[in-house]
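J.: no FASTA, just this:
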């Protein structure tokens, strides 16, 4: 099985941020963690954008680490869990636009001590 990062970008609906923050990290993300193959999750809030993100700048993101043979099958299992009620989701708390993408790692995780130099300056 391969490991992937599943990135979910989303925004709360207008006037729903408090309810969104009460529900999504505490309930929905934890329910997703019960799906076989979902190993970990971290819920994040955007605090600064270095460049224009284009037509949509997402305020929140969840990074899941997953392990599976086929990301589409894992996504289908999550959708089935939401349809059955095993994974609680409240789409009324969200803006209609959201984005979910699976990424595969092309390198090991690098740190300042393994990165080397940038522009002749020692970064490690």
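T.: Good, I have the coordinates. Since we're looking at a predicted model, the values are computed, not measured.
J.: going forward, measure contacts between C-alpha atoms and count neighbours the same way
T.: Noted.
J.: Contacts for the host helix or strand of residue 81, please.
T.: For residue 81, the host element (DSSP states H and E) is helix 71-84. Applying CA atoms under 8 Å, 6 or more residues apart in numbering, the external contacts of helix 71-84 come out as 32, 35, 37, 68, 87-89, 102.
J.: Below is an additional structure, to be compared with the one above:
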């Protein structure tokens, strides 16, 4: 079965709401995303050098195992569009989160 990672870069909508953003992301969003078939694990990271305001300040890496790795992202987007995965107003959408899927090379 193919393996890979989905890398998502995000930021809080307002630096004064960073704690609220982290609470939502870690305790609500991450568990909802991890219910998507093909996502087997997740970890979050914070950038150490936050001097560039244009750069996203958080990174989530989701481990994937699926016959079609891109189907996982399609399902994530479908669940978000339907409201099954909720978004928070603490998530910065301009610029939007950056999302990429990488396939494991063996």
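T.: Nice, I can see it. These numbers come from a predicted model, not from an experiment.
J.: most neighbours, which of the contacts of helix 71-84 of the first structure?
T.: Using other CA atoms under 10 Å as the neighbour criterion, residue 32 leads the contacts of helix 71-84 of the first structure with 23 neighbours.
J.: Could you double-check that that residue sits in contact with residue 38?
T.: Yes. Between residue 32 of the first structure and residue 38 there is a contact at 7.2 Å, judged by CA atoms under 8 Å.
J.: my guess is residue 11 of the second structure contacts residue 60, does it?
T.: No. Checked against CA under 8 Å, the pair residue 11 of the second structure and residue 60 is beyond contact range at 10.9 Å.
J.: which one of those two has more residues nearby?
T.: residue 11 (25 against 19).
J.: contacting residues around the more buried one?
T.: 56-58, 91-92, 97.
J.: ok, now how distant is residue 66 of the first structure from residue 19 of the first structure?
T.: 27 Å (CA to CA, to the nearest Å).
J.: and the two? which has more neighbours close in?
T.: Taking other CA under 10 Å, residue 66 of the first structure and residue 19 do not tie; residue 66 has more neighbours (22 against 13).
J.: My reading is that that one lies in a strand. Confirm?
T.: Yes. Assessed with DSSP: H, G, I helix; E, B strand; the rest coil, residue 66 of the first structure lies in a strand.
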